[in-house]
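Peer 1: Coordinates for the following, if possible.
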Amino acid sequence: MKAFIIPVTPFQQNCSLLICEATRRAAITDPGGDLELIERAVANESVTVEKILLTHGHIDHCAGAKTLAERYGVPIEGPHRDERFWIDQLPTQSTRFGFPPAQAFEPDRWLEDGDTVQFGEETLDVYHCPGHTPGHVVFVSTRHRLAIVGDVLFAGSIGRTDFPRGNHADLIRSIREKLWPLGDDITFVPGHGPTSTFGEERRTNPYVSDGVDA
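Peer 2: As a prediction, the model looks like this:
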């Protein structure tokens, strides 16, 4: 599997194009905007988009999902149904953050902890990781040791929890109980900024390293 990071929106959110190399079929994660950049990457790689995957309902991660799904004729999978709270507010979010108008939508499939999603011959495990938002999910390829973590974890930081229905204790629990057991060698793509590994964050992250009290 190949993963291409496409920073989009004024927030430079890391949309990812995940490609099954065996079939040249792909999934797009968190298309928050700048759809022309995403479509250009799809065309440059000569892949067939099979579905759109969403980690959570904040506008910089999902504002372009409905439009892109309609253009490619593909389903939207994720996030967890507790994220309806945020997706229903997309029109309000767009006004608040100065984004182009965005419509609320219903994903074709809400995801639960323990689910899997597939594209081509690739399978990603789904982990419900609330805290930043109530219905946030993380996608993990155990085969390729890669995780798409949205705004749960960053290189040197963690997701903010001061938005409505955010919960700091839940976020710390999600990271330590859901992500760390997957292995230090997992490379993760955060919602913003550079990639890192779970092991590096366990050693050095000032919020969730092994030396920091819960």
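Peer 1: contacts, neighbours, all on C-alpha from now
Peer 2: Noted.
Peer 1: quick one: contacts for Gly156?
Peer 2: By C-alpha atoms under 8 Å, 6 or more residues apart in numbering, Gly156 lies in contact with Glu201, Thr204, Asn205, Pro206, Tyr207.
Peer 1: Let's compare: structure for the following, please.
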Amino acid sequence: MKTKWVRMPLGPLQTNCYLFSNENNECIIFDPGSEGSRLNTYLKEKKLTPLAILLTHAHFDHIGGVEDVRNQWGIPVYIHRNEKKWLTSPALNGSQRFIGHEISSRDADHLIEAEGDLQIGAFTLQVFETPGHSPGSVSFYSRDARLVFSGDALFEGSIGRTDLPGGNHDQLLKSIHDKLLTLPEDTIVLSGHGPETTIEFEMESNPYLNGF
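Peer 2: Down below sits the predicted model:
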């Protein structure tokens, strides 16, 4: 299956939303963080058919566009069970504390209960539990496309913050080391903020990972 991806930074924090599509113009949407109507317009213009919304975690800047997109296309939302309540709770997802208005959505349609393969249409993704930035953070790996959607676990030259509720610095480093750095070195890392990178580049130059 031929695939391609598009990054769309959305909202005031420029959170990366990704559209991962195949030759049939079907796509999976990762982290529609804001500007749902803009995202819907883009999908229509490109004649893409969304199959699902996958959330790497449920901080407010990753979920702000969920309802607009879910309602427009009637597609399911997936999130890890450890953040089951975060979508409906502005206190848990951080919007109550960090921004001037509350963000919430309905419950997810599917809870990710464990690691393993996730099949959505013709797409097969491997789910890795990568907590540390948040308790339910997950990364989605496409073996065929050799890329991983890492959310806010791993960035180019950096790692996710761990000073938010449920964050744990040592746990995040372990997640990155055990789950992400074991991927093939040419794997493209598609992060929640900033540009793409590769596993090899981060192994060699990320100052947060040196000596771990």
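Peer 1: that older thread, now, among the contacts of Gly156 of structure 1, which is nearest to Pro134 of structure 1?
Peer 2: Tyr207 (19.7 Å; C-alpha to C-alpha).
Peer 1: before we move on, what SS does the residue mapped onto that closest one from structure 2 have?
Peer 2: Counting by TM-score structural alignment, Tyr207 of structure 1 corresponds to Tyr208 in structure 2. For Tyr208 of structure 2, the assignment made with DSSP: H, G, I helix; E, B strand; the rest coil gives coil.
Peer 1: So for structure 2, which residue is the most central one in space?
Peer 2: Thr56 (3.2 Å; C-alpha atoms, centre = their mean).
Peer 1: Name the SS class of that residue, please.
Peer 2: Applying three-state DSSP: Thr56 of structure 2 is coil.
Peer 1: Look up how far Thr162 of structure 2 lies from the residue in structure 2 sticking out farthest from the centre.
Peer 2: Computed with C-alpha atoms, centre = their mean, the residue of structure 2 farthest from its C-alpha average is Gly211, at 26.8 Å. Remark: distance between Gly211 of structure 2 and Thr162 of structure 2 (C-alpha to C-alpha, to the nearest Å) = 19 Å.
Peer 1: Likewise for Phe155 of structure 2?
Peer 2: 14 Å.
Peer 1: Between the two, tell me which one has more neighbours.
Peer 2: Phe155 (22 against 18; other C-alpha atoms under 10 Å).
Peer 1: Verify the contact between that one and Thr198 for me.
Peer 2: No - assessed by C-alpha atoms under 8 Å, Phe155 of structure 2 is found out of contact with Thr198, at 9.6 Å.
Peer 1: Could you tell me which residues touch both of the two?
Peer 2: Val189.
Peer 1: I'd like the distance from stretch 170-182 of structure 1 to the chain centre, please.
Peer 2: Remark: stretch 170-182 of structure 1 is offset 16 Å from the chain centroid, using C-alpha atoms, centre = their mean, to the nearest Å.
Peer 1: Any buried residues in that stretch, and which?
Peer 2: Within stretch 170-182 of structure 1, the residues scored as buried using 16 or more other C-alpha atoms under 10 Å are Asp170, Leu171, Ile172, Arg173, Ser174, Ile175, Arg176, Leu179, Trp180.
Peer 1: residues touching the nearest residue to Val152 of structure 1 once chain neighbours are set aside, list them.
Peer 2: Nearest residue to Val152 of structure 1, sequence neighbours excluded (C-alpha to C-alpha, 6 or more residues apart in numbering): Gly159, at 4.9 Å. Residues near Gly159 of structure 1 by C-alpha under 8 Å, 6+ apart: His132, Asp151, Val152, Leu153, Leu171.
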